[in-house]
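Chemist: Give me coordinates for this.
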Amino acid sequence: MQSLQLSRPHAIMMVGIPGSGKSYFAQRFAETFRAPFIDSLVLEQQSRDDAAAGTLIGYVLGELAKTGTTFIFEGNSDSRVRRTEFAMWARAHGYTPLFIWVQTDATTSLDRTLKARSLTKEAFAEALKGFSAPHTSEKPIVISGKHTYASQAKVVLKRLSEHNRPAAAPIASARPAAADSRRSITVRS
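Modeler: From the prediction side, this is the model:
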């Protein structure tokens, strides 16, 4: 598949509770369209502490921003404040921010998380408690974490194509403007 050719690059942030399918979709979408995917968990695992991880993530995103390439980012999307910071950063670097919210019920997400051994049941409950769903003003693309990748990608591509359409030219007036005011008709009651 070709890389995404958009009129303006997008900074795509994955949103959802642990085990919802964010990573699965992001990895597949990145592979399909040859877009960079930055998974903050991978960078955090390679860092000695949270501060070093934050510095490393900032550095990687800063270098990526120089390319002007659409990319996918997963991490720190649990609160509206973090998503707002990401959107402001993206706009400041010439990107259109885009949030993809992967929705999956808590029971399924917990089962996936426990099976992957990525969190304990208690840590999952804490993450669920701290999650703030996107507000409509954030204009997230909502996909189901239980649907196939093909149907998820179709929803995302539809929105991206809407963002990528050139502005329509204004429609010409059906009636030419009156050149002479003596020809206008005034109705009086």
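Chemist: going forward, measure contacts and count neighbours with C-alpha atoms only.
Modeler: OK.
Chemist: can you tell me how far Arg112 sits from Gly54?
Modeler: Separation of Arg112 from Gly54 (Cα to Cα, to the nearest Å): 27 Å.
Chemist: Following up with a second sequence; could you model it the same way so I can compare the two?
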Amino acid sequence: MEGNKSKLRAVLVFGAPGSGKTTFAEKFAKKFNLAYYNLEEIREEYGFSHEAVLSILEIITKAKQSIVVEGELKTEKERTEVRNILRNHGYRPALVWVQTDFTTIRMRLKSKYRTVKKAKEIYDAAVAELETPADFERPIILSGKHTFETQTKHVVAGLAKTR
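Modeler: Here you go, the predicted model:
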């Protein structure tokens, strides 16, 4: 996947908190020796605006290496902005939507945040902003409960179909 400059890929990973998107994105990037960027973490850590994060993405594209991107992808508008930047710099973006049932998400968030109240607050706030992909976005849909190997096979097969 990496190295061929004419086939720069950008795997865009999104889903609800606790769905398994970060685990998948980090492992996928490591397996294929791709750079991984969590744009939401960058925004939160440095107090950047969404527009500043998009400017950082522009800088990232100058490295001309295939990447895995997570964060700043909750809405169709955000995903379109990110895809347009990537396409303008020669990337072929593919959207990966990680889905997991609510019971599993609740358990994962409760474990992470140690209280049901905090887990519920985080989940409710994130899901209120999260928009289902439009048909034109053609997401590769993953179960956050499948093994990484199964998820990888599914994404690689989906990437082979995208142009």
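Chemist: And the TM-score, once the two are fitted together?
Modeler: TM-score of the superposed chains, computed with TM-score structural alignment, normalised by the length of structure 2, equals 0.86; 160 aligned residues with a Cα RMSD of 2.3 Å.
Chemist: Mind listing what's buried along stretch 139-153 of structure 2?
Modeler: For stretch 139-153 of structure 2, burial by neighbour count (16 or more other Cα atoms under 10 Å) applies to Pro139, Ile140, Ile141, Leu142, Ser143, Gly144, Lys145, Gln151, Thr152.
Chemist: In JSON lines: these, plus secondary structure and distance to Ile60 of structure 2.
Modeler: Compiled in JSON lines, the buried residues of stretch 139-153 of structure 2 are given as follows (DSSP: H, G, I helix; E, B strand; the rest coil; distance: Cα to Cα, whole Å):
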{"residue": "Pro139", "secondary structure": "coil", "distance to Ile60 of structure 2": "23"}
{"residue": "Ile140", "secondary structure": "strand", "distance to Ile60 of structure 2": "24"}
{"residue": "Ile141", "secondary structure": "strand", "distance to Ile60 of structure 2": "26"}
{"residue": "Leu142", "secondary structure": "strand", "distance to Ile60 of structure 2": "26"}
{"residue": "Ser143", "secondary structure": "strand", "distance to Ile60 of structure 2": "29"}
{"residue": "Gly144", "secondary structure": "coil", "distance to Ile60 of structure 2": "27"}
{"residue": "Lys145", "secondary structure": "coil", "distance to Ile60 of structure 2": "31"}
{"residue": "Gln151", "secondary structure": "helix", "distance to Ile60 of structure 2": "26"}
{"residue": "Thr152", "secondary structure": "helix", "distance to Ile60 of structure 2": "24"}
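Chemist: now, which of those sits nearest Ser19 of structure 2?
Modeler: Gly144 (5.4 Å; Cα to Cα).
Chemist: any idea what Leu61 of structure 1 aligns with in structure 2?
Modeler: Correspondence of Leu61 of structure 1 to structure 2, assessed by TM-score structural alignment: Leu57.
Chemist: quick one: its match is in a helix?
Modeler: Yes. Under DSSP: H, G, I helix; E, B strand; the rest coil, Leu57 of structure 2 sits within a helix.
Chemist: Near it, how many other residues are there?
Modeler: Residues within reach of Leu57 of structure 2, counting by other Cα atoms under 10 Å, total 17.
Chemist: Likewise for Thr67 of structure 1?
Modeler: 9.
Chemist: what about Ser23 of structure 1, distance to Glu162 of structure 1?
Modeler: 24 Å.
Chemist: next one: Lys154 of structure 1
Modeler: Lys154 of structure 1 is 12 Å from Glu162 of structure 1, where distance means Cα to Cα.
Chemist: Which residues does the helix or strand that Gly58 of structure 1 is a member of contact?
Modeler: Under the criterion of DSSP states H and E, Gly58 of structure 1 resides in helix 50-65. Residues outside helix 50-65 of structure 1 that contact it (Cα atoms under 8 Å, 6 or more residues apart in numbering) are Ser40, Leu43, Glu44, Gln46, Ser47, His93.
Chemist: Which residue numbers in structure 2 does the very next helix or strand once past that helix align to?
Modeler: Going down the chain from helix 50-65 of structure 1, the next helix or strand is strand 71-74, by DSSP H and E. Using TM-score structural alignment, the residues of structure 2 aligned to strand 71-74 of structure 1 are 67-70.
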